[in-house]
Structures are given as C-alpha cells and as structure tokens.
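Undergrad: this is a predicted model, with the sequence first.
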Amino acid sequence: MLFKNLNVVTSQGIKKCDILVENGKIKDIGSFSAKGIDFNGSMTIPSVIDMHVHCRDFNQSYKETVETATMAAISKGVTGIVEMPNTSPPVNNEDIFEERRILFKEKSYCDYGINFSVTDDLSFFNGYKFIKIFLTETTGKLLFKGDLDKLFSYKKPIAVHSDINGIKECVKLSIKYGTKLHVCHVSTKEEIEFLKRYKNENITVEVTPHHLLLPKNSENVKPDLGEKKDREALWKELGKTIDVIASDHAPHTKEEKKKGAYGIPGIETILPLTLDFAFRKKISFETLASLISENPAKIVSNKKGFGIGKDADFTVIEEKEWIVDSKKFYSKSKFSPFDGMKLKGTIKTVILRGEIVYDGETIKKISCKEM
C-alpha cells in the first residue's frame, strides 16, 4: 500500500512525503512514482496515543465499554490507548488482567495497553508492562498501601496518580533507583515547578486539556481543577517539563455526574483540542507532535512512532472548523464541558497499521494489538 502526498507532522518539522506500507509497517519514506492513495498534501500525524483512558466495561458497561471507547478513539484520530486499572472489578490480579486482555483483543477498535494496579501485594509486580499506583483519592478503591521504596527498587516503569506530597516521594525514589516514572495529570503550579526542578530522563509528565482550559470548580474531576496561576504555569511548560497531553477519559452517566462523580469524557476531544491549540498558535505543530505522538510512543511502545519499521498508524487532518456536539459522540457518555466550542482541525482519515479504519464517516474494525 502506498500513501502519497502527505505532510507528516514531527517534532523536527513538517515532512512532505509518500509512505510505503508493507505488512502493517512503514517500509519506506520518500517520493515514489507508483500510484497510490493520494492525500493531496493533507496534514498527517503519526501514532496518536492517548495514555490515560478509562474504558469502564465489566460491571460498569452501562457507562462505557471497550468497544464504544475505542470506536470513540478512532473516530477522532486516536490509534492507541493506555487503559487505567480502576475498573469494577479492578485490574489488580492475574485473572482480571487476563480477562481484560481477552476483552480488548475481541472488542477493541484501536491498539491498546492495559495498566495493572498494585495496592499492597508486590508479588504480581514483575509480570506486567504498565503499572499504575494511586496515592490519593480517585474513582475506585485502589490506594497503594505497600512498601513504596521496595516497589521502585524493582526498576519497572510506574505511573502515579498523586498530589504534590506523593509526587515528591516518587520522584525521590525514581532518582534513587533509576526507575522510570510517569506522573499523571499534573494540575498545580507547585507540582510543575517541583517537576521542572527535579525531572530527568527517567521521569515523564502528563497534563490533560481540562486542567489547561477549565476554571476552578467548573467540573468535578480528580485532581481538582486549578486556579488561573496553575493553568498559566502548565501552559508555560507544555513541550518542556510536560511531555504528554492525555485525555483522562472518565465516562459517567449524566445522573452520576449530578451526584458528584469524578471525571469527564475526553477521548473524542483530546486530539481536536490539541490541534486547535496548534492551529491557533498556542503551541507549535512540532510541540503537538511531541505531546500527542512521539513522546507517548517512546514511553509506551517501540513499535509506534514515525520511521521505517514502525507501525503504519496515521491520522489525516483537514483544517476546517467544527463545533463540539457530545450528542454525536461514539462514547456512551453524551456530555462534555467543551460542548459548543468551535475547534479548528477535523479528522479526515485514520489509518491503523496500513489499513484505513475511518474514512470520515465509517469506522472499520480490524484485529488490534496490545502495545
């Protein structure tokens, strides 16, 4: 398969090229005389990965399922997700983890990674690629109560949900052992200033669009939305201290939200909002590529990214304005704090491992893989 006349967005600039795909991988990048699918110079982002997604399912399938969440992802240009473990029942033992893997293999419309939660029993720890610990309150009962020092001594990558106190402790232990640490959804000036000071090559930092955009107390989320000074501090460090933008897609029913449930849907606005930031010059397109494609790929999977031998995952963009309308979401969660917002940048085509899985109207299911 040959895709022609793409303007591929990378952290090094926009590269105009044709891409030759074989067996789902990028075989060559260049300019070829052969005929192929011509995208007429459309802007293209490789390997869009959302590193923070709650697909619900199991006992919470009335809120969301793996199927609906991943269809939502593909419809808005996300070709890979990493799922959080605070499901019901939670992903904190081998049997549930394997059930989750089977569920994703059968139902997912995009590639995926599954986080395993460690609470106190460290005997499971070594067998899992993605580990998540919760040091502060969130949806579910997965607070870590074990030996944090011992956990970090295994030198396996860890993602943490915490406030500033837990972040400080985890950073200290990451530095002590050389353990890779991913700090989820930073939300305050204090957190980002601390991380700016102590961050090294083993520590990565994530922010959500809602912590960048929404004013304090406007939505019930965890961590809480910050004040103006917090949002300004986060914006300042995009593409610097902050490596990743992720959605923290956390669907609920409208009735649950009225009762104070934490979280908002976000998988269908993560790429559109980030594109809007770039089109309106709040960030550069090079920074966009780092935040939503290249850095997540480096953290999550060496199969992803842009280069010969990488998975042929691409999202083709049109520079058109549209208005967010949650009633049209593929997600079961039909509300959004961004409803009615005019955004620049629509999804024209989505390609997953060389196959067109979304053509602007129809979603196609192919066999998806664990990252």
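TA: Here it is on my side, so go on.

Undergrad: all contacts plus neighbour counts: C-alpha atoms, from now on.
TA: Fine.

Undergrad: ok now do His252, which residues does it touch?
TA: 63-64, 261, 263-265, 333 (CA atoms under 8 Å, 6 or more residues apart in numbering).

Undergrad: comparison target, given below:
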Amino acid sequence: MKSIVIKGAKVYHNGRFQDLEVRTDGPFISQVASRVSTDGARVIDASGLHLFPGIIDVQVHFREPGNTYKEDLESATRACAKGGVTSFCEMPNTSPPATNQKAMDYKLSLGAKKSRVNYSFFVGATNDNLDDLIGIKRVCGIKVFLGASTGDLLVDDMKALERIFAETNKNRVIAFHCEDEAFLRERKHLFEHRSDMRAYTEWRNVEAAYISSHRVVGLARKYQHRAHILHVSSARETELFHPRDTLVTAETSPHHLLLNVDDYDRLGTLGKMNPPLKYREDNAGLWKALQNGRIGVIATDHAPHTLEEKRRGTWKAPAGIPAVENSLALILDASSRGMCTLEQVVQWMCENPARTYAMKRKGFIQPGYDADLTLVDPNAEHVVRNSEQLTKCGWSPWDGQKLRGRALTTIVRGQVVYEDGQVNDDVRGSEIEFAV
C-alpha cells in the first residue's frame, strides 16, 4: 500500500479547518503538520479543497441477505464511496433478520468479501432473544423497533423491553426506532380510506413518535443504559434531549431536515418512509436542535426499494428512500445556504457518529487514527440524476435537484476508493472496532 500525502487542502483538525498537510502510511494517518515528509508517497494536490475525516453513516439498510434485488453490499458501498462515506453501521432487518451471533458472523463475512468501505452491523432485538443480546459480540449496537417497519422485527412487549435495558451491557448502545405500535394500531382505520400521502403522516404523527421516544428516555435513565434515538422527525421530540448528554443521544436524517409534507406533491409515494415526513416547523425545529446540541448526529436511514415497489400506492408502497450517495452533498448544500457551517457538518457526520458508538480510531484527523478521509469541494455544483446513481435501486428523491458541494476523493484506510468519478473496486474496507 503506497503512502499518501495530501497538500494544499484546508484540513479539519482540532475543531477547525487549517492549512495543514496530512500523510498516511499503511492504513493509518502518520503525520498532520504544516509540512510532512513526501518520501515514497503519492502526493495529492488538494488546493482549493477541504479535507474531512471520512463520513460515518450510522443508520443504513443495505438489504443483504434476502432482498438483493433492491441493494447489496457491493452496490451500496460503491454508492458510499462516491458519496464520501467511509464507514457504516447497518441495520438488522434483512431476510432473515440478524438476531443472533450466527447471523452476525455471516453478515461480517459478507462485509469482508464485498464492502468497499468500513463496515459494522447491528443485532436486532425481538420479544424473546434476550440471551442472544446478552452474549453478542462484534456488533455496533442493539437495534429495537418499537413501531413496525420494513421486515419482521418488533419489540411490543414492554416487559421484554425492560429486560433488554436491565440485562444487556449498559455501555452498549441500544438504538431505537421510536413510533408507538399500540398507538398506530388504534388509529390506522381512521386513515385507510384515504389515498393521499398526507394521510400517512397524519396516521404516524408526531404524537406516535413522541410517546415512544419519551418512554425510551425514561427507561434509559431508570436503568442508566446508553440509548440512541434514530431518525428524529419532529420538533416536539427534541424537547426530550439535552446538550452534552452522554446517556441518551439522538440523530436526524437529511430527509427530515430538508423535506416535509409539501414535498408529497412532487414525490408522492417516493417520499414514503418511517417515521414519515412532517411539517415545515419540524424542519426548523430539527435544525435548531442540531445547532443547540440536543441532536448530535445526521445519518441517512438509507432504505432502498425499487421504483416499481414505491409506486404501489400510499398503503402498499414500502417505506424508505435511498440517500447514502447524496447525504454529504445535501448537507454541504445546506451549508452553502447558511443553514450550518462546514465545521458543524464534520461534527454531525464524522466526529459525533464515532463518539456515539465508541468507534476506535474513527471520526478524527489525528496521527494514529485510521486513514479514512474525504476530500470535499464545497463549491462544486452538480445535479442529482437517477441515471447516475450507483445504488442498485437507481433513483433518488432529489432527482433533478442542483446541489452545491460534493465529495471528490474518498480514502478508506489509506486506499483511494473513489477518485475522478470512478470507484476503485479493488479496495476493501475493514470491520469497525468498538470500545464496548
């Protein structure tokens, strides 16, 4: 593996962008300084660019095993590389679901063979697999679905949920899909006669999410167990979280920040996901929560389905959208419009994801850390086009949208995996290591 030296970039280091050079040797960053040795190294002239730590997407659904006609680890991680994403945490609602060590070991073997970027996987909780959760190894965390979504995973027995909190490793993150299943079941008949997508949002409303998130926060504090609330979609939920809280943390997604029910007029069922799009005031509230630290992470909830599936109507179309390929570009574009700073993009998409899951050597540009790096041009304008998507499903809800800012080069553990518009399919990522 040839060493790499990056010169000329604004490098994010110790909380700010600086005029520094970075050298990688093997899979690690070896030097960060005003001038580094170029001996035996490939030199990348990055003048005019910004060097980010590699983007870490801690909520994705890559559909393998079981639904590889929608996506697989090869297509998904090629899309990651193009989008500047160097590491991911993948959800367990595959087919079959990943709910025990045997299933986890199989997914890890797939990652080693197929993933172009660094990989990790959640184990899924059920009402009756507590013993598997207690003894599980080599996972990023435990995933709990409190509201039914894609797949068959659901925890709707509150005694089982309390035992998960009480008996699993209290430092291991339990990540929650928070929508109250009983509330949803009671209300669905009120909306099923309608075919418009707004009915879907009115059914799976803010209250459904708030009830569930409130319960999780209470249980986390009762048992002093790490909990992370996924894809927060409403302003009201953010009231439950506190800046600098290390016990209960939260994330939101690009679509909940940038889209709302008004976009159903354009997207129709292509804009269906769980939890669903909310309202303009929720967009504003989520941005505010990122700014004040109540929410610390942006992750995609990349959940691809084919266009044919997505066009089956409000109640039959599956929930989920592809996003991993465009997530960084979307938030860079938001930054170009004054909604956040580039420093905050790094915090929300690199540093805080690594901290949230106690990843070893990830999220920062420091000597000794993994050489996962993303070269960004914050001024590069481009148009998202379905025809250019690398994700297997072949579409994006942002098709036709002009964005400002994108990843130009992606480096995974010292190997250039994306450059000049091409993915290097010889590169393989590595299993992510965790302190817990």
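TA: That came in fine, so what should we check first? Keep in mind that what you see is a predicted model, and the values were worked out from it rather than measured.

Undergrad: may I have the secondary structure class of the residue most central in space within structure 1?
TA: Centroid-nearest residue in structure 1: Asp50, 1.5 Å away (criterion: CA atoms, centre = their mean). Three-state call for Asp50 of structure 1 (DSSP: H, G, I helix; E, B strand; the rest coil): strand.

Undergrad: which position in structure 2 aligns with it?
TA: Per TM-score structural alignment, the equivalent position to Asp50 of structure 1 in structure 2 is Asp57.

Undergrad: thinking Lys327 of structure 1 is in contact with Lys334, fair?
TA: Yes - contact criterion CA atoms under 8 Å: Lys327 of structure 1 and Lys334 qualify, at 5.3 Å.

Undergrad: higher neighbour count, those two?
TA: It is Lys334, of Lys327 of structure 1 and Lys334, that has more neighbours when counted by other CA atoms under 10 Å, with 17 against 13.

Undergrad: the more buried one and Ala297 of structure 1, how far apart?
TA: Taking CA to CA, to the nearest Å as the measure, Lys334 of structure 1 falls 29 Å from Ala297 of structure 1.

Undergrad: likewise Lys4 of structure 1?
TA: 24 Å.

Undergrad: again with Asn23 of structure 1
TA: 20 Å.

Undergrad: neighbour count: the two, which is higher?
TA: Ala297 (24 against 12).

Undergrad: can you tell me what Asp147 of structure 1 aligns to in structure 2?
TA: Match for Asp147 of structure 1 (TM-score structural alignment): Ala160.

Undergrad: and that match, which helix or strand is it part of?
TA: Following DSSP states H and E, one finds Ala160 of structure 2 within helix 158-167.

Undergrad: check which element follows that helix along the chain.
TA: strand 174-177.

Undergrad: what range in structure 1 matches that next one?
TA: Counting by TM-score structural alignment, strand 174-177 of structure 2 corresponds to 158-161 in structure 1.

Undergrad: give me the mean distance between the matching stretch and structure 2.
TA: Superposed on structure 2, stretch 158-161 of structure 1 shows a mean distance of 0.4 Å to its aligned residues (mean CA distance after the TM-score superposition for structure 1).

Undergrad: returning to that earlier point: give me the contact list for the helix holding Ala160 of structure 2.
TA: Against helix 158-167 of structure 2 from outside (CA under 8 Å, 6+ apart): 127-128, 130, 133-134, 155, 219-220, 223, 225.

Undergrad: switch to 7 Å and redo it
TA: 127, 130, 134, 155, 223, 225 (CA atoms under 7 Å, 6 or more residues apart in numbering).
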